[in-house]
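>>> Here is a sequence together with a model predicted from it:
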Amino acid sequence: MTVSLLSLSHFRSHRALRLEFDGRPVAISGANGAGKTNILEAVSLLSPGRGLRGATSEEFIRRPEAIGWKIAADVSGPGGLHRLETWAEPGGTRQVRLDDKGSTQLALGQVMRVLWLVPAMDRLWLEGAEGRRKFLDRMALSFFPDHAEAALAYEKAMRQRNRLFRDDVSDPHWYSALEARMAETGAIITANRSAVLARIKSAQAGAVSAFPRADLSLSHPEDDKGNLAAALALGRRRDMAAGRALIGPHRADLEAVYSDKGVPVAMCSTGEQKALLISLILANARALAAETGFAPVLLLDEVAAHLDPGRRAALYDEICALGAQALMTGTDASLFDSLGGRAQTLVVAADGNQSGVTQ
């Protein structure tokens, strides 16, 4: 999968920007604050969701103009060449157009598969379970475009059930209907997550990589015995006291062990955790390429800064061997020297009002 043309209008620091790509990895260098990550964020919005920084539509608006923003791209993938556009006006919701027809964010998942690694994810194994669930669900979405729809339906039913608790509703029929919906969509979520873990395990086992392997598993704070609807009904009184559901896929956690050492990733060094994250992103990409015949687009923000020269070169070799279009950022162009002619290079410079890009 590749992006051949990317156009930005009043998006973050970019008033107007047009970039053409030839399918090779792209090395983007420039000073902090120049707008490098904003380019990656724009590409991340060609897939469902709020992008690699989880921002709102209002946060994408370039200031001080505040006239709305737009992203347009030509992308190629399993379905051929497509034109994707997404935009929002101040105070409005994000809109999507696919091949000149109004569409939805969920439809983007059928066209583009995008994976990313950003510095904020470096603490993935040290912080709360919510971030790890999001990481796992992004992997699931890359394989199963309907995963987002199931997750949204589950969240909606759970919020409605929580509202019944707050309103002190006692009619069991209302609860039963919502619990059945949570069980139906929760089963899809759990099945997708489990299938992804199996794919990642297989992709890691069959690869020769300079990056360490992590054994992943899915844990739940309480076993629902495979019948979530019954478990929710049984725990209804306890959930009412808590004001929320205490079991279900929204409570799951992703656990990881450094395979060669048998040590939980949370107990590994910062460098080891970074290497393990890179390993998982590469495994996800390899598994997608094996299943679909197309490597996903990779967005790697400041990925090379904390790698030694040998591992940095190994990363670039693996990306090129995969045939993936990877957009990578770094403050120093020399970080990408070992890519040589295998990559396009962009230099981003800000003059205080506008980010300019030299290709």
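Thanks, I have it. Residues are numbered from 1 along each chain as shown.
>>> Every contact and neighbour count from this point should use C-alpha atoms.
OK.
>>> where's Arg244, which helix or strand?
Using DSSP states H and E, Arg244 sits within no helix or strand.
>>> and it, what does it touch?
With contact set as Cα atoms under 8 Å, 6 or more residues apart in numbering, Arg244 has these partners: Asn162, Phe165.
>>> any idea how far the most centrally placed residue in the chain is from Asp100?
The structure's the chain has its C-alpha centroid closest to Arg138; by Cα atoms, centre = their mean the separation is 4.5 Å. Going from Arg138 to Asp100 by Cα to Cα, to the nearest Å gives 27 Å.
>>> For Trp125, grab the count of nearby residues.
Using other Cα atoms under 10 Å, Trp125 has 20 other residues around it.
>>> Repeat that for Ala245.
Neighbourhood size, Ala245 [other Cα under 10 Å]: 19.
>>> for comparison:
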Amino acid sequence: MIMHTLTLSNFRNHKNFTIDFNGDSVLIVGPNGSGKSNILEAIHYLSTTKSLRVRFDKELISHNENIMRIEAGAKISGDLTNLELVLVASAVFENAATKKVKINKVSKTLQKFAGTITSVLFSPPDIELFSGPPSRRRRYMDQVLYQTNHSYKRAHAQYTRVLKQRNKVLWQVKEKKANISQLDFWNAAMIQTASILHEKRQEYFDFINANISRYAKELNGTDFTYDLIYTKSELSNERLQQYIDREIAARTTLLGPHRDDFRVVLSKYDIATFGSRGQQRSTLLALKLCELDFITQKTGQRPILLLDDIFSELDEKHRKAVTEIVGMQQTIITSADAMKTLPGTANTMKVIKL
């Protein structure tokens, strides 16, 4: 999978910006605030149709603008493919926006569009994956699986709609405007879609747990045991009955995949609480290596690797490990200083200055 061109219109600080990769790995150099990270975010957003950096997609649209567009030309399985994603801000609702996507100028659903190109993004703020809120970790799970499984994306969209309707009925029951039996339909629909999400998430964590300790050993030279503990919020009719009084009182659904979480345990210690900054950083790198391999295994193509100004965060040993990965797929790196990237990278990669 190779990206050739990228055009951004009203995406964050890029009003009208085009970059030509020519299928090469690229080093993008520019001062802080020049929009380097935004370029990588746009590519990853094109892969997943979701951003890890904002809660509302509308925030991606440039200030005082109403429409944002991302266009890309990429070679996928040997064929040149043109991708387009347009985001239109709502004139009625403050944080709402409408998303439209096309492949080769043909309109597609978001479910079919996500994962057309695949990418893995590694940036310094990603370390918050361990210590941040559970919603951050759920978004991470979703963004990996959106790229590898259309049925997951479809089930997630269905689950979100069902959850919204069920919460509405809970509110109506609380206000005595609906009968509790009206929940039965939504309970059945929620259980059905939740089972798909739980199955695919478990599959991903099984892959991670089978590989992350090996990657961590290669990176650190240690025999520490790493485990990702996936905490499912299980759904069943029995559990829903147990929680129904609390849910009516809270007017919201307290069970289901939207309450899932995971944590990383390093030799029996939670890395978010007891891990040093260095341990968290190396664990994150090992996790990203697993993510690369998982997407490759599921799609049959190596994803684009996006490295966002990470080299000031890595010691020499980990820089060397990243050096060995860079040549395995198209890699796009950002840096404020070309000389502070990987050893020799600035001399071997195409350099684009902002």
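Yep, it's here. The model shown is predicted, which means the values in this text are computed figures rather than measured ones.
>>> quick revisit: structure 2: which residue goes with the residue nearest to the centre of structure 1?
Mapped onto structure 2 by TM-score structural alignment, Arg138 of structure 1 lines up with Gln143.
>>> separation between Leu121 of structure 2 and Arg161 of structure 2?
According to Cα to Cα, Leu121 of structure 2 and Arg161 of structure 2 sit 28 Å apart.
>>> More neighbours: the two, which one.
Taking neighbours as other Cα under 10 Å, Leu121 of structure 2 and Arg161 compare with Leu121 leading, 19 against 12.
>>> ok, now which ones touch the more buried one?
Going by Cα under 8 Å, 6+ apart, Leu121 of structure 2 touches Leu40, His44, Leu305, Leu306, Leu307, Asp308.
>>> Name the helix or strand for it, please.
Per DSSP H and E: Leu121 of structure 2 is located in strand 119-122.
>>> Also Asp74 of structure 1?
In the assignment (DSSP H and E), Asp74 of structure 1 maps to strand 69-77.
>>> Report the distance from that strand to the chain centre.
Between the centre of strand 69-77 of structure 1 and the centre of its chain there are 17 Å (Cα atoms, centre = their mean, to the nearest Å).
>>> swap in stretch 268-278 of structure 1?
Centroid displacement of stretch 268-278 of structure 1 relative to its chain, using Cα atoms, centre = their mean, is 18 Å.
>>> do the same with stretch 63-82 of structure 1
Centroid separation between stretch 63-82 of structure 1 and its chain, computed with Cα atoms, centre = their mean, is 17 Å.
>>> Test my guess that Ser213 of structure 1 contacts Ile281.
Small correction: residue 213 of structure 1 is Arg, not Ser. No - applying Cα atoms under 8 Å, one finds Arg213 of structure 1 not in contact with Ile281, separated by 11.2 Å.
>>> Between these two, which is the more surrounded one?
Arg213 (24 against 18).
>>> can you give me the helices for structure 2?
Here structure 2 has its helices, by DSSP state H, at 36-48, 110-113, 128-131, 134-148, 150-174, 183-220, 237-250, 271-274, 277-299, 316-326, 345-348.
>>> which of the ones you listed sits most buried?
Looking across those with neighbours counted as mean count of other Cα atoms under 10 Å, the highest average goes to helix 36-48: a mean of 23.
>>> how close does that helix sit to structure 1?
Its matched residues in structure 1 lie on average 1.5 Å from helix 36-48 of structure 2 after superposition (mean Cα distance after the TM-score superposition for structure 1).
>>> just checking, what packs against that helix?
In terms of contacts (3 or more Cα pairs under 8 Å, 6 or more residues apart in numbering; DSSP states H and E), helix 36-48 of structure 2 is packed against strand 2-11, strand 119-122, helix 134-148, strand 304-308, strand 331-335.
>>> For His198 of structure 2, which of those is the nearest?
His198 of structure 2 lies closest to helix 134-148 among the helices and strands packed on helix 36-48 of structure 2, at 10.7 Å (Cα to Cα).
>>> Mean deviation, that closest one versus structure 1?
On superposition with structure 1, the mean distance recorded for helix 134-148 of structure 2 (mean Cα distance after the TM-score superposition for structure 1) is 1.9 Å.
>>> and the angle for that helix with helix 150-174?
140 degrees (axes from the mean of the first three to the mean of the last three Cα atoms, to 10 degrees).
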